[in-house]
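Visitor: Task: produce atomic coordinates for the following.
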Amino acid sequence: CLTVVDLGPGWYEVDISAETLSKTNLGAWAEGRRVNLERALKVGDELGGHIVSGHVDGVAEVILMQTEGDSTRVQFRAPEALAKFIAPKGSVALNGTSLTVNEVQGAIFGVNLITHTKEVTNWGEVAVGDKVNLEIDTLARYVARLGEFPA
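Guide: Now for the predicted structure:
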C-alpha cells in the first residue's frame, strides 16, 4: 500500500510499509523512474476490465519479450505460491496494468501488450530480467480461500 503524503507539480511523496517493500519491486525504484498510476474506481464508474485493488501479492520476473505483429508477447515467472491463482484467459495486474493471461504452464505465464499499452504505461521500458509487481485476480484469491474450508 502506498499513501501519497505530499504532492507538488510533477512530483509526489509516498509512505511505504515494510510489508509493501517485502512484496514489491519498490525497493529498486529510483528517483525519476516512470510508474503507472490511476485514480481509484468510484461507485458508479464504468468497470472496463477486472477489479484491481492495488494490493501487490508478489513480484514476477520477465523471462521473454517477443514481437508478434503489432503486439509484444511477454512471458513471466511467477512465485510458486501465486502460480495457482493464474489461469488462461484470466486476469492479472502487472505493474498496476490489468492484463489478460494468454497461456500458463506451471509458474510461467504470458500476456500480449498492444502498442497503446506500451505507449501510455511504463511497459515500453520493461526488459527481460526486470521484476514487475504482480497482483492476482481478486476473485481467484477468494475462491481459493473458500476452498480451504469444508462446506
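
Visitor: Only C-alpha atoms from now on, for both contacts and neighbour counts.
Guide: OK.

Visitor: longest helix in this structure, by residue count?
Guide: Longest helix of the chain, by residue count under DSSP state H: helix 138-146.

Visitor: residues in contact with it?
Guide: Contact with helix 138-146 is made by 51-53, 85-86, as judged by Cα atoms under 8 Å, 6 or more residues apart in numbering.

Visitor: is it possible to export those residues to a markdown table including neighbour count, secondary structure and distance to Asn102?
Guide: Formatted as a markdown table, these follow (neighbours: other Cα atoms under 10 Å; DSSP: H, G, I helix; E, B strand; the rest coil; distance: Cα to Cα, whole Å):
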| residue | neighbour count | secondary structure | distance to Asn102 |
| --- | --- | --- | --- |
| Ile51 | 15 | coil | 18 |
| Val52 | 19 | coil | 18 |
| Ser53 | 15 | coil | 21 |
| Phe85 | 20 | coil | 14 |
| Ile86 | 24 | coil | 10 |
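
Visitor: related to what we said a few turns ago, give me the buried positions along the longest helix of the chain.
Guide: In terms of neighbour count (16 or more other Cα atoms under 10 Å), helix 138-146 has its buried residues at 138, 140.

Visitor: Quick check: closest non-adjacent residue to the residue most central in space within the chain.
Guide: Centroid-nearest residue in the chain, with Cα atoms, centre = their mean: Leu94, separated by 1.8 Å. Spatially, and ignoring its direct neighbours in sequence, Leu94 is nearest to Leu134 (4.9 Å; Cα to Cα, 6 or more residues apart in numbering).

Visitor: doesn't Glu61 make contact with the one you found?
Guide: No. The pair Leu134 / Glu61 is not scored as a contact, 9.5 Å apart, by Cα atoms under 8 Å.

Visitor: Let's compare: structure for the following, please.
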Amino acid sequence: MFTGIIEAIGTVRLLEHEKGNLHISIESSITSELKVDQSVAHNGVCLTVVQIKDNIYTVTAISETLEKSNLGRLKVGSKINLERAMKLGERLDGHIVQGHVDQIATCTHIASANGSWVYTFEYDKAFNNITIEKGSITVNGVSLTVVNSKADTFSVAIIPYTYEHTNFKTLEVGSVVNLEFDMLGKYVSKLLSEKLKE
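Guide: Below you'll find the model as predicted:
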C-alpha cells in the first residue's frame, strides 16, 4: 500500500527489453535505502526491486503492466515519481493507494492559476472508472483532489511544492499519465454495474 505522497524523482538510466518484459534501471536519491524484493511505486505502478548497483536500481515491468500504464513510453532520461510502501503506524498524508494502475489518460490542458497550475486529463470512460468532485485520484502516483469532474475528464490543482517535487513539471498537453482511481469509487461503480445487469 502507498499514500500517493512522492518521496523522490528518479531518472531512467537504462531500458532493456526481454521478451514481453521491460527492465528499467533508475538512478535516485533513495537507492541507498532500498533492498532487493522491496516494493516501490513508479509513476504509481508498484514494482519490485530486482537489482541494486551503486546508486542505480532495477525493476521489471511485465507486458500487462506496459499495456495498462505509461511505463512502456519511458525513455532514457525520463523523470519518474517514486514512493516506497507506507509503514504501519505512520500518518496517511495522501489517500490509500494500491499501486495498481487502472488506465492511462492524456493531458488536454494546462492553465496557470496565479501561483498554482490546473491540469486537465481525458480518459476512456469505457472502463467504467469514475471521479467525483473533491474525491481522490492518483495521477502518476501523486495523490490529488479532483476538481471539475465529468464523465471522461477531470482536473487537478497543483501547488508549487507538488510541481517542484514530482514529474508534473515535465508534463505537456498530450502527455500520457497513469491513473489509479479511488478504491471506494471502484467498488461502487462495480456494484452499480452488476445491479444494472440484473
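
Visitor: Overlay the chains and give the TM-score.
Guide: Aligned and superposed, the two chains score 0.92 in TM-score terms (TM-score structural alignment, normalised by the length of structure 1); 150 aligned residues with a Cα RMSD of 1.6 Å.

Visitor: picking up where we left off before, the longest helix of structure 1 corresponds to what range in structure 2?
Guide: The aligned range for helix 138-146 of structure 1 in structure 2 is 183-191, by TM-score structural alignment.

Visitor: now the matching stretch, how far from the chain's geometric center?
Guide: Distance of stretch 183-191 of structure 2 from the chain centroid (Cα atoms, centre = their mean, to the nearest Å) equals 19 Å.

Visitor: Would you mind getting the average deviation of it from structure 1?
Guide: Its matched residues in structure 1 lie on average 1.9 Å from stretch 183-191 of structure 2 after superposition (mean Cα distance after the TM-score superposition for structure 1).

Visitor: so where do the helices sit in structure 1?
Guide: In structure 1, the segments counted as helices under DSSP H are 18-23, 80-83, 115-120, 138-146.

Visitor: Next, format those as TSV and append distance to Glu31 of structure 1.
Guide: TSV is the format used below for the helices of structure 1 (distance: least, Cα to Cα, whole Å):
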stretch	distance to Glu31 of structure 1
helix 18-23	16
helix 80-83	30
helix 115-120	20
helix 138-146	31
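
Visitor: if we compare those helices, which one ends up closest to Gly69 of structure 1?
Guide: For the helices of structure 1, the distance to Gly69 of structure 1 is smallest for helix 115-120, at 10.1 Å, taking Cα to Cα.

Visitor: So what touches stretch 15-35 of structure 1?
Guide: 1-5, 56-59, 95, 121-122, 131-134.

Visitor: Which of those fall in strands?
Guide: Cross-referencing the contacts of stretch 15-35 of structure 1 against strands under DSSP state E gives 2-5, 58-59, 131-134.

Visitor: which of these lies closest to Ile114 of structure 1?
Guide: So of those, ranked by how close each gets to Ile114 of structure 1 (Cα to Cα), first place is Val132, at 17.7 Å.

Visitor: ok, the closest one - contacts?
Guide: Here Val132 of structure 1 is in contact with 24-25, 59-62, 94-95 (criterion: Cα under 8 Å, 6+ apart).

Visitor: of all these, which two lie farthest apart?
Guide: Thr24 and Val62 (14.3 Å).

Visitor: before we move on, back to that, mind checking which of the ones in strands among the contacts of stretch 15-35 of structure 1 are buried?
Guide: Taking 16+ other Cα under 10 Å as the criterion, what is buried in those is 58-59, 131-134.

Visitor: Look up how far Tyr119 of structure 2 lies from the aligned partner of Leu47 of structure 1 in structure 2.
Guide: Here Leu47 of structure 1 is matched to Leu92 in structure 2, going by TM-score structural alignment. Between Leu92 of structure 2 and Tyr119 of structure 2 the computed distance is 24 Å (Cα to Cα, to the nearest Å).

Visitor: same thing with Asn148 of structure 2?
Guide: Counting by Cα to Cα, the gap from Asn148 of structure 2 to Tyr119 of structure 2 is 11 Å.
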